[in-house]
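Enquirer: Structure for the following, please:
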Amino acid sequence: MMISQEKYAVVPPWVIAMYKTMFFRNCMVHPNTKKNEQDRFCIDCLCSFCSHCIPAHTRHKHVKIRRYVYSDVINRHDLCKLFDCSGIQTYHTNKTKVLFLKQRNHHQQQQQQQQPINSKDYSCIICDRNLQDNSLYCSIACKVSIFAT
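Expert: Reported below is the predicted structural model:
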């Protein structure tokens, strides 16, 4: 697969801010409210927020972040509307296709290596993590790392 440098040359600042953000912390605006974990990212404000903060972001573009295998993931369908997701390994959880925001940690890599591997070995071209198919990247962070300065 040939990578078009022109197509990927510009990474929107919000993508970098999103994968660098720590999610699932308690919201400081709603500290005494139930279900106050910051599981959304506002593309306009470049920050995470909880479900109780949605009214403050109603006119903004935002995405929901989920947890899968102790990692932050985003619904592929949601992100594809805003960013070119081609080449990033897709995983399935609860009948939904998701993408990892960050590289998976070494413990997860060791577990993955213990599983039987299909006829071909595929790995991320940035961090060398095993992949399930011929995708180029294991995460959003790996894809944009080539172009982020």
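Enquirer: going forward, measure contacts between C-alpha atoms and count neighbours the same way
Expert: Will do.
Enquirer: check contacts around the closest residue to Asp133 other than its chain neighbours.
Expert: In space, Asp133 comes closest to Tyr122 once its chain neighbours are excluded; the distance is 6.1 Å by Cα to Cα, 6 or more residues apart in numbering. Contact partners of Tyr122, counting by Cα atoms under 8 Å, 6 or more residues apart in numbering, are Asn130, Leu131, Gln132, Asp133, Asn134, Ser135.
Enquirer: Give the full set of residues in contact with the nearest residue to the first one once chain neighbours are set aside.
Expert: By that I understand Asn130. Among residues not flanking Asn130 along the chain, Ser123 sits closest, at 4.3 Å (Cα to Cα, 6+ apart). By Cα under 8 Å, 6+ apart, the contact set of Ser123 is Arg129, Asn130, Leu131, Asn134, Ser135, Leu136, Tyr137, Cys138.
Enquirer: My guess is the third one contacts Tyr91. True?
Expert: In other words, Leu131. No: applying Cα atoms under 8 Å, one finds Leu131 not in contact with Tyr91, separated by 10.0 Å.
Enquirer: ok, those two, which is more surrounded?
Expert: Taking other Cα atoms under 10 Å, Leu131 and Tyr91 do not tie; Leu131 has more neighbours (20 against 17).
Enquirer: compare with the first, here's sequence two:
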Amino acid sequence: MGRNKMNSSNSSPFETIEQGEVEPSRNMPTWLGPLLKKTFFGACLVHDELEKNELSKYCITCDSDLCKHCISTNKHNDHDQLKIYRNVYKEVVLLEQMEKHTDCKLIQPYKCNKKLVISLNPLPHCGSGSLIAGDPTCLTCKRRLHDPQQFQFCSIACKVEAKWGKIVETKRKRKRKGIPHRTPLK
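Expert: This is a model prediction of the structure:
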């Protein structure tokens, strides 16, 4: 399968030993921590007057979240970029795209629009949330895994936490729909 094939010229931030455990060996790429802390799909402040200005790309080179209008300026043409998607109200990236920058072997992929994606941060718990002893779960956040023989983490953030410690701040569970406005008093 092409999933596990890595370009030897890329430096991978994750290495695994034979049993599949995470082997701490290298420093975390400087862009990975900031990527995991960003919130996508908000309105671009630079292009707030234009329609369809949601932040759905990440420039690895600049550490910037971008909208389609930012990309069209050609400033980021020769930069490494990731397209961010939504799956179950969480940010995900195409597995194929992320594998160019980091080793994703132990991270469980999910199908989204017939493509394999991996989650930036943990997805919501499946089902009722109660786990039976012995259920296969993510080593970090204890979310249920579909194939524990092949995968040990449900997201990039969980694998990063297992290797380098907690770097991702917890975000709001639900985003606000907008700024609350009060009715003027008469």
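Enquirer: Using CSV, lay out the contacts of Tyr122 of structure 1 together with secondary structure.
Expert: CSV is the format used below for those (DSSP: H, G, I helix; E, B strand; the rest coil):
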residue, secondary structure
Asn130, strand
Leu131, strand
Gln132, coil
Asp133, coil
Asn134, coil
Ser135, coil
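Enquirer: need the longest helix for structure 2.
Expert: Counting residues, the longest helix found in structure 2 (DSSP state H) is helix 156-164.
Enquirer: which part of structure 1 lines up with that one?
Expert: Matched against structure 1 by TM-score structural alignment, helix 156-164 of structure 2 falls on residues 140-148.
Enquirer: what sits against the residue most central in space within structure 2?
Expert: Closest residue to the average C-alpha location of structure 2: Leu120 at 1.5 Å, with Cα atoms, centre = their mean. If you count contacts by Cα under 8 Å, 6+ apart, Leu120 of structure 2 has them with Leu36, Lys90, Glu91, Val92, Val93, Ser155, Ile156, Ala157.
Enquirer: counterpart of it in structure 1?
Expert: Match for Leu120 of structure 2 (TM-score structural alignment): Leu101.
Enquirer: any idea which element whatever residue of structure 2 lines up with Ser86 of structure 1 lies in?
Expert: Alignment note (TM-score structural alignment): Ser86 of structure 1 maps to Lys105 of structure 2. Using DSSP states H and E, Lys105 of structure 2 maps to neither a helix nor a strand.
Enquirer: Lys105 of structure 2 contacts Cys154, doesn't it?
Expert: No: Lys105 of structure 2 is beyond contact range of Cys154, at 11.3 Å (criterion: Cα under 8 Å).
Enquirer: Which one's more surrounded, those two?
Expert: Cys154 (29 against 21).
Enquirer: Stretch 27-37 of structure 2: end-to-end distance?
Expert: 18 Å (Cα to Cα, to the nearest Å).
Enquirer: what's that stretch aligned against in structure 1?
Expert: Taking TM-score structural alignment, stretch 27-37 of structure 2 hits residues 10-20 over in structure 1.
Enquirer: Would you mind pulling the contact partners of the matching stretch?
Expert: Phe41, Ile43, Asp44, Leu46, Cys47, Leu101, Lys102, Ile140, Ala141, Val144, Phe147, Ala148.
Enquirer: Look up the closest residue to the fifth one, ignoring the ones flanking it.
Expert: When you say that, I think you mean Cys47 of structure 1. Nearest to Cys47 of structure 1 is Phe41, by Cα to Cα, 6+ apart, at 5.6 Å.
Enquirer: so what corresponds to the one you found in structure 2?
Expert: Under the alignment by TM-score structural alignment, Phe41 of structure 1 pairs with Tyr58 in structure 2.
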